[in-house]
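Colleague: Next one to model:
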Amino acid sequence: MGQSTEELRAEIEQTRRSMTSDVDALQDRVSPSAIVERRKQAARSRVLGVRDKVMGTASSAGSSASGRAGSVKDSASGAVDSAKGTAHDVVSGTQDRIQGAPLAAGLVAFGAGMIVSALIPASEKEAVAAGHVVDAAKEHGQPVVDQAKSVAQDVVADVKQTASEAAQEVKDSATDSAEKVRSEAQSGVDEVRSQTQS
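Modeller: Just a heads-up that it's a prediction; the model follows:
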């Protein structure tokens, strides 16, 4: 006897634990909710990566702030060196912010322009021009609207005709089927009568 029963039980228990963890890992891998969660996490990380590229990261802002603080400290020790360092830090910090957020800057500028344009009343020339555009749209759009109505009416007429023809065919088919069933039933009744009389 190679192994004792306790050793076999321990080995079986170890195999069972190993299989349980494998099954749990497999179930987690193929579970729809786990798959959805992994996809959501991947999408979140991509969005955060894009956001960091567009808006810049907190670490780049902190490094530019510490660079400015260092340049202020240097300015106390030497006027020329501090002027160079401060100018360089300001230029590089500005470049980092511009490179990090051109989309955000564009959106802010667009939003500000929309707000300003909404606050300024339309001039008389703009109102007249808008009236001309509306009139031209009505003039050129009316034939298109009339044509669309005509096409729609033709389609409705075709659909009505097709529907009535289909209904008539169904009615005729049902009548023919009813007659056929009636005649077969009558012949079956006649056959049964003749067999009972014989």
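Colleague: For the rest of this, base every contact and every neighbour count on C-alpha atoms.
Modeller: Will do.
Colleague: What segments of this protein are helices?
Modeller: Listed in chain order, the helices of the chain (DSSP state H) span 5-30, 32-55, 58-77, 79-100, 102-119, 124-197.
Colleague: ok now the second one, how far from the chain's centre?
Modeller: It refers to helix 32-55. 14 Å (Cα atoms, centre = their mean, to the nearest Å).
Colleague: Tell me the helices and strands packed up against that helix.
Modeller: helix 79-100, helix 102-119 (3 or more Cα pairs under 8 Å, 6 or more residues apart in numbering; DSSP states H and E).
Colleague: tell me the most buried of those helices?
Modeller: The highest average neighbour count among the helices and strands packed on helix 32-55, using mean count of other Cα atoms under 10 Å, belongs to helix 79-100 at a mean of 16.
Colleague: Check which helices and strands that helix is in contact with.
Modeller: In this structure, helix 79-100 packs against helix 32-55, helix 58-77, with contacts taken as 3+ Cα pairs under 8 Å, 6+ apart.
Colleague: With mean neighbour count and distance to R17 as extra columns, can I get those in CSV?
Modeller: Formatted as CSV, the entries for the helices and strands packed on helix 79-100 read as follows, by neighbours: other Cα atoms under 10 Å; distance: least, Cα to Cα, whole Å:
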stretch, mean neighbour count, distance to R17
helix 32-55, 13, 22
helix 58-77, 14, 45
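Colleague: Could you also give me the structure for this next sequence, so I can compare it with the first?
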Amino acid sequence: MSLSNKIILAGISMFVLFAYPSYSPAHTEDEKNTIRIYDRAKAAVVNITSRSVSYDFFMTPIPQEGSGSGTIIDQKGHIVTNYHVVRGAQQLEVTLSDGSQWEAQLVGADPLSDLATLHIDAPPEQLSVISMGDSLTLRTGQKVLAIGNPFGLDQTLTTGVISSIRKTLQAGGVELENVIQTDAAINPGN
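Modeller: Next up is the predicted model:
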């Protein structure tokens, strides 16, 4: 076999080895657990679209649109999201994991903690509810998963660990309480 044929054969072998992940070793228990949690939780994560109209100097209307993620917390249609996602919105629309879209109403907000609660009138059987944990049991170093819709991409997953748990934190001249810091990538809209 000539040298050029050996190089071609080696190249094809490398391509086959790296191009087909199904030939890779079996998932680790940690990977299997991450996949199970993601599969169980993703249906409770929604995409939120906020719309408003602002006006320029000449009173010309300028449509504004933003997006973010939220989590269904009960079968009554309540969703928790970040306040900055809905701040100033004149219209809110929620897209469920099945693709259905619902008009949402802002029913509660706490700007200081950057939390808001929305409500949609979807049938209970169409709503997947997230299981809530107990933040008092968290420990630095624990694995965390973040599911969201950053950049308009549906149901992406990032992972990381809890980096720090603090009673208070000074940030931008504001004192934040009960802060959980993570190194999981949290992108705009996530």
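Colleague: I'd like the TM-score for the two structures, please.
Modeller: In this superposition the chains share a TM-score of 0.26, using TM-score structural alignment, normalised by the length of structure 2; 75 aligned residues with a Cα RMSD of 4.7 Å.
Colleague: quick revisit: now for the helices and strands packed on helix 32-55 of structure 1, which one comes closest to S64 of structure 1?
Modeller: Nearest of the helices and strands packed on helix 32-55 of structure 1 to S64 of structure 1, taken as Cα to Cα: helix 79-100 at 5.6 Å.
Colleague: chain center to that closest one, what's the gap?
Modeller: Going by Cα atoms, centre = their mean, where helix 79-100 of structure 1 is centred and where its chain is centred differ by 42 Å.
Colleague: quick check: angle from it to helix 32-55?
Modeller: Here helix 79-100 of structure 1 runs at 140 degrees with respect to helix 32-55, directions being taken by axes from the mean of the first three to the mean of the last three Cα atoms, to 10 degrees.
Colleague: Give me the contact list for helix 79-100 of structure 1.
Modeller: Contacting residues not belonging to helix 79-100 of structure 1 are listed as 52-56, 60, 64, 67-68, 71-72, 74-76, 105 [Cα atoms under 8 Å, 6 or more residues apart in numbering].
Colleague: For S92 of structure 1, see how far away A79 of structure 1 is.
Modeller: According to Cα to Cα, to the nearest Å, A79 of structure 1 stands 20 Å off from S92 of structure 1.
Colleague: can you put the helices and strands packed on helix 32-55 of structure 1 in JSON lines and add distance to S164 of structure 1?
Modeller: Formatted as JSON lines, the helices and strands packed on helix 32-55 of structure 1 follow (distance: least, Cα to Cα, whole Å):
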{"stretch": "helix 79-100", "distance to S164 of structure 1": "67"}
{"stretch": "helix 102-119", "distance to S164 of structure 1": "56"}
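Colleague: so what does the lengthiest strand in structure 2 touch, helix or strand wise?
Modeller: If each strand of structure 2 is counted by residues according to DSSP state E, the longest one is strand 156-171. Contacts defined by 3+ Cα pairs under 8 Å, 6+ apart place strand 156-171 of structure 2 against strand 143-148, strand 174-182.
Colleague: What residues of it count as buried?
Modeller: Across strand 156-171 of structure 2, burial judged by 16 or more other Cα atoms under 10 Å covers 157-158, 161-162, 165.
Colleague: quick revisit: K138 of structure 1: which of the helices and strands packed on helix 79-100 of structure 1 is closest?
Modeller: helix 32-55 (44.1 Å).
Colleague: residues in contact with the closest one?
Modeller: 28-29, 97, 99-104.
Colleague: which one of those sits closest to H140 of structure 1?
Modeller: Relative to H140 of structure 1, the closest of these is L103; by Cα to Cα it sits at 38.8 Å.
Colleague: quick one: which of the helices and strands packed on helix 79-100 of structure 1 is nearest D135 of structure 1?
Modeller: Here helix 32-55 is closest among these (Cα to Cα), at 44.1 Å.
Colleague: got the angle for that closest one vs helix 102-119?
Modeller: 80 degrees.
Colleague: any idea of the angle helix 32-55 of structure 1 forms with helix 5-30?
Modeller: Relative orientation of helix 32-55 of structure 1 with respect to helix 5-30: 50 degrees, computed using the same axes, to 10 degrees.
Colleague: Take the helices and strands packed on strand 156-171 of structure 2 and lay them out in a markdown table including distance to A104 of structure 2 and mean neighbour count.
Modeller: Output for these, formatted as a markdown table (distance: least, Cα to Cα, whole Å; neighbours: other Cα atoms under 10 Å):
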| stretch | distance to A104 of structure 2 | mean neighbour count |
| --- | --- | --- |
| strand 143-148 | 18 | 19 |
| strand 174-182 | 28 | 14 |
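Colleague: The ones you listed: which one's closest to I62 of structure 2?
Modeller: Comparing those against I62 of structure 2 with Cα to Cα, the closest turns out to be strand 143-148 (27.5 Å).
Colleague: Next, the angle strand 174-182 makes with the closest one.
Modeller: Direction vectors for strand 143-148 of structure 2 and strand 174-182, defined by the same axes, to 10 degrees, enclose an angle of 110 degrees.
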